[in-house]
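J.: Make a model of this:
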Amino acid sequence: MKFGLSFLPDAAPDNKSASDYYRDALDMSVLADAAGLSTIKITEHYGMAYGGYCPDPLMFLVAVAQKTRQVRLMTGCLLPTFHHPVQLASRIAMADVLTNGRLDVGFARAFLPAEFDMLGIDLDESHTRFDATVAAIADLLTHGVASAETPFFSYQDVHLLPPPVQRPHPPLWAAAARSRSSFARAGERGLNLLTAFTIQSDQHLTEQIAIYQEARQDAGHAGRGRVTMLIPLFVHTDDRVARERGMAHLRRYHATWADASTSWRNRSSRAYPGYTDLHRQLEALSAQDVFENGSLVFGDPERVRDHIARLTETFDIDQILWNVDFGAMGREDAISSLSLFLERCLDHNDKTDQAAIRSEVERCEAQNVRLPRPARHMT
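T.: Coordinates of the predicted model:
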């Protein structure tokens, strides 16, 4: 099992400045790279506290690349429905060059009516726009010269510059969260799968992943596809404190998510069955319910290690990306939690650069952040 970090900013200027958010996320990315984690991921949103600090995941990931050496960099996700494929494919290729071929590209359909309204996009067209744009982007990245004719865009013999480093293109992923059709469509397209274990049972998610893999096989794609799961993480030396603080941060995250979803009030779309009044569904989902569902990893290092073992036994997945900054989490809690995870919840091997981890922890401590002292295996 591989591990990485997932960022979905849910902060706003009244509770955390953008400069503080980016500083903390970049510092955590450097810590993750030093510890040998696999991936850093961030998603795209607009105009609200829910994700609004990252309107451009590619720009953030290029910044991470300048401070790291080996960690993969994933958009999780870009929203192709809101972009022209020539522009987005060109920016993806440029980011792949600037990250020296470390880019993974995740796509999502978008789900907030407020964002569609901001950009003048018809909510009911989300499926067809998404499919057309992703196919056009893959074509441009693969062949370098491409043409397209759709109801949404058209072009002839466009030359993509710069060419991406990775051939035929960076690994492509699709997000699926709620519906069976989303998992099936990801498999049919031959994309890798990005999903979350926060709002559904382990049995339901296991069934959805099986649907993805069956659809992928039925469509004739080679291999089973890679599956990455997103899970909130909070670690503290005191198990009770870990649960209390983690739940407090999660409640703030859920409130921000529910507020962003109020644009679903009395609204419906044939492209989003079951989403009407989504904010009420989220308001009714308590943090305690989610915790009891087993989809949160909050606790002391021993409990976290045990929980990871259970997740590994339950799900046939390749990677977990930990949500480590939910609830506009303050710097001290976020970096302390991550440092404990890196030092005491992982089985370090000889390839892990322990000196680099210690150096980064000390750098954060020098910025007035109290962190746990290194575990014995680091000395």
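J.: C-alpha only now, for contacts and for neighbours.
T.: Noted.
J.: Show me the longest helix that occurs in this structure.
T.: As far as residue count goes, and with DSSP state H defining each element, the longest helix of the chain is helix 239-260.
J.: immediately after that helix, which helix or strand?
T.: Downstream of helix 239-260, the next assigned helix or strand under DSSP states H and E is helix 278-284.
J.: Quick one: list the elements packing against that next one.
T.: Helix 278-284 is packed against helix 239-260, with contacts defined by 3 or more C-alpha pairs under 8 Å, 6 or more residues apart in numbering; DSSP states H and E.
J.: and the helix it packs on, what other elements does it pack with?
T.: Helix 239-260 sits against strand 227-235, helix 278-284, helix 287-292, strand 297-299, with contacts defined as 3+ C-alpha pairs under 8 Å, 6+ apart.
J.: surely T68 meets V30?
T.: Yes: at 5.8 Å, T68 counts as touching V30 under the criterion of C-alpha atoms under 8 Å.
J.: okay, these two: which has more neighbours?
T.: Here T68 and V30 are compared on neighbour count by other C-alpha atoms under 10 Å; more neighbours surround V30, at 24 against 17.
J.: Can I take it that the more buried one is in a strand?
T.: No: read with DSSP: H, G, I helix; E, B strand; the rest coil, V30 is helix and lies in no strand.
J.: Distance of it relative to R243?
T.: For V30, the distance to R243 under the criterion C-alpha to C-alpha, to the nearest Å works out to 26 Å.
J.: can you give me the helices in the stretch 51-200 of the chain?
T.: Residue ranges of the helices in the stretch 51-200 of the chain, as given by DSSP state H, counting those that start in this stretch, are 57-67, 85-98, 113-119, 126-143, 180-189.
J.: Let's see this one next, to set against the first:
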Amino acid sequence: MKVHMTNLIQNYNNARSDYEVFKDQLELSIRADQDGYESIGCVEHHFDPGYSMCPDNTQFLSYLAAVTKNAKMHTTAVILPWNDPMRVVEKIALLDNLSDGRAMFGMGRGLARREYEGFGLDMNESRERFDEAAEMIMRGLEEGFVENDGKFYKQKKVGVHPKPLGTFKGRTTMVAMSPDSAIAAGKLGVPMLAFIQGPMEAMHMPMIEDYRKAFKDTHGGDAPPPMMIDLTYCHNDSEHARKVAYEACVNYYITCVEHYEFGGRHFENTKGYASYAAAKEAIDAMGIQAVADVYANAQIWGTPEEQIAKHEERKAIVGDYEIISVFQYGGLHGQAAADSYDLFTREVKPKLEKL
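T.: Below you'll find the predicted structure:
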């Protein structure tokens, strides 16, 4: 089982300087390379530092490429409707060269109305824009040139330099947090990547099965293992681990509700986002604290033994999957996050890699 880590770059409550947040995340990322993590990742988000603030994850990873040696550099993810597809191909190809072939291209569609509005884009067009851009970019990375004559992207044939150092088949991923995105990942033939939101069987397995079916129907054979992102906290004292992790996870979830406006009704009338309306229904029916409780308890945290047991339980449900851990979130940062990372890396990661 491969173990990765990624960065959310959250300035929770805007309590620190943006500079301090980045330095903290970079320090742990460099250590992850030294400690043998499969990849180091970074998300893309705009206009809301209290939730997440990395306007260009390829630039973040380019810096890391210069100060690391082994870990892959994973965009988790480039949000395609917010970026020119031709420029995405160029940036990923450049990252591949700067990292000596360690680039992993992760892509996503985006969910926040404020980010779409900030870019002056119609969120109703997101699925069509993503689908067209994804195929255009994947072709470009394989063929070494970019061209397209689609509804949204008109691009005359241009060469890509520097060229990628190798194929991106096997090192391209896609965030899939809705049924149609899971199906899209399967059709594209790339591993789906999911941020854990709730109970595995009830919430995530239906989408994983959709992904597997779409992959098999389109490409034949079995789909690659899905990749799952958890907010992680590790401590030798079970009660202390529960207290710290629960508070940080709830803190982070509340920022998700605010950033994505999960309490609003706009998803009902936005093309391609109807499944997200369930978040408002859950909040209305259960209350925000109860929904946050479900979210927090779905993450994998605890003592080393508890975390290993939780992954064994998940594996029995899902089958093979890859782990992506987040160590800094919801006010958890600095020494507390570093101590958690140390314990996880020393006592949990080696055993998970043997599962």
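J.: Quick TM-score on the pair, please.
T.: Remark: TM-score between the superposed chains equals 0.90 [TM-score structural alignment, normalised by the length of the second structure]; 346 aligned residues with a C-alpha RMSD of 2.3 Å.
J.: quick one: buried residues of the longest helix of the first structure?
T.: For helix 239-260 of the first structure, the buried set under the neighbour-count rule, 16 or more other C-alpha atoms under 10 Å, comprises 239, 241-243, 245-247, 249-260.
J.: Quick one: average offset of that helix versus the second structure, please.
T.: Superposed on the second structure, helix 239-260 of the first structure shows a mean distance to its aligned partners of 1.0 Å (mean C-alpha distance after the TM-score superposition for the first structure).
J.: Just the angle for that helix relative to strand 227-235, thanks.
T.: Here the directions of helix 239-260 of the first structure and strand 227-235 differ by 120 degrees (axes from the mean of the first three to the mean of the last three C-alpha atoms, to 10 degrees).
J.: neighbouring contacts of helix 239-260 of the first structure?
T.: Residues from elsewhere that reach helix 239-260 of the first structure (C-alpha atoms under 8 Å, 6 or more residues apart in numbering): 10, 48-50, 112, 233-236, 278-280, 282-283, 286-288, 298-300, 303, 326-329.
J.: Try it again at 6 Å.
T.: For helix 239-260 of the first structure, the surrounding residues in contact (C-alpha atoms under 6 Å, 6 or more residues apart in numbering) are Y50, F234, V235, H236, H279, L282, A287, F298, G299, D300, F326, G327.
J.: Over to stretch 181-199 of the second structure?
T.: By C-alpha under 6 Å, 6+ apart, the list of residues contacting stretch 181-199 of the second structure reads 173-177, 207, 210-211, 214-215, 218, 224, 226-230, 294-295, 298.
J.: In that stretch, which residues are buried?
T.: Buried positions in stretch 181-199 of the second structure, judged by neighbour count with 16+ other C-alpha under 10 Å: 181-198.
J.: can you check stretch 279-287 of the first structure too?
T.: Those would be H279, L282, A287, for stretch 279-287 of the first structure by 16+ other C-alpha under 10 Å.
J.: And for stretch 226-237 of the second structure?
T.: If you call a residue buried by 16+ other C-alpha under 10 Å, then stretch 226-237 of the second structure has these buried ones: P226, M227, M228, I229, D230, L231, T232, Y233, C234, H235.
J.: what's the span of it, first residue to last?
T.: Counting by C-alpha to C-alpha, the terminal residues of stretch 226-237 of the second structure are separated by 31 Å.
J.: what's next to it, contact-wise?
T.: Residues outside stretch 226-237 of the second structure that contact it (C-alpha under 6 Å, 6+ apart): 191-196, 241, 245, 299-303, 321-327, 340, 344.
J.: hmm, 8 Å instead?
T.: Judged by C-alpha under 8 Å, 6+ apart, the contacts made with stretch 226-237 of the second structure from elsewhere in the structure are 191-196, 208, 241, 244-245, 249, 299-304, 307, 320-327, 329, 337, 340-341, 343-344.
J.: doesn't H204 of the first structure fall inside a helix?
T.: Yes: remark: H204 of the first structure belongs to a helix, assigned using three-state DSSP.
J.: Look at it and say how many residues are nearby.
T.: Number of residues near H204 of the first structure (other C-alpha under 10 Å) recorded here: 12.
J.: Next one: it relative to F315 of the first structure, how far apart?
T.: If you measure H204 of the first structure against F315 of the first structure using C-alpha to C-alpha, the figure is 11 Å.
J.: Now do the contacts for the residue positioned nearest the centre of the second structure.
T.: Nearest to the mean C-alpha position of the second structure, by C-alpha atoms, centre = their mean, lies T76 at 4.1 Å. Contact analysis of T76 of the second structure by C-alpha under 8 Å, 6+ apart lists T6, G41, C42, V43, E44, F105, G106, M107, G108, V175.
J.: what sits against the nearest residue to the fifth one once chain neighbours are set aside?
T.: If I follow you right, that is E44 of the second structure. For E44 of the second structure, the nearest residue in space outside its immediate sequence neighbours is C54; the separation is 5.1 Å by C-alpha to C-alpha, 6 or more residues apart in numbering. C54 of the second structure sits next to I9, C42, V43, E44, H45, H46, F60 when contact means C-alpha under 8 Å, 6+ apart.
J.: how deep is the fifth one tucked in, by neighbour count?
T.: Residues lying near H45 of the second structure (other C-alpha under 10 Å) number 23.
J.: helix or strand for the equivalent of R305 of the first structure over in the second structure, which one?
T.: If you follow R305 of the first structure across to the second structure using TM-score structural alignment, you land on I308. Per DSSP H and E: I308 of the second structure is located in helix 304-318.
J.: Quick check: the helix or strand that that helix is followed by compared with the first structure, mean distance?
T.: Of the helices and strands lying after helix 304-318 of the second structure in sequence (DSSP H and E), the nearest is strand 322-326. Once the two models are superposed, strand 322-326 of the second structure sits on average 0.9 Å from its counterpart in the first structure (mean C-alpha distance after the TM-score superposition for the first structure).
J.: which secondary structure elements does strand 322-326 of the second structure contact?
T.: Applying 3+ C-alpha pairs under 8 Å, 6+ apart, one finds that strand 322-326 of the second structure contacts strand 3-7, strand 227-231.
J.: For the helix or strand just after that strand, which residues meet the burial criterion?
T.: Stepping forward along the backbone from strand 322-326 of the second structure, the first helix or strand reached (DSSP H and E) is helix 334-343. The neighbour-count criterion (16+ other C-alpha under 10 Å) identifies A336, A337, A338, D339, S340, Y341, D342, L343 as the buried residues of helix 334-343 of the second structure.
J.: gap between the residue lying closest to the fifth one once chain neighbours are set aside and P199 of the second structure?
T.: Using C-alpha to C-alpha, 6+ apart and skipping the chain neighbours, the partner closest in space to S340 of the second structure is C234 (4.7 Å). Between C234 of the second structure and P199 of the second structure the distance, using C-alpha to C-alpha, works out to 20 Å.
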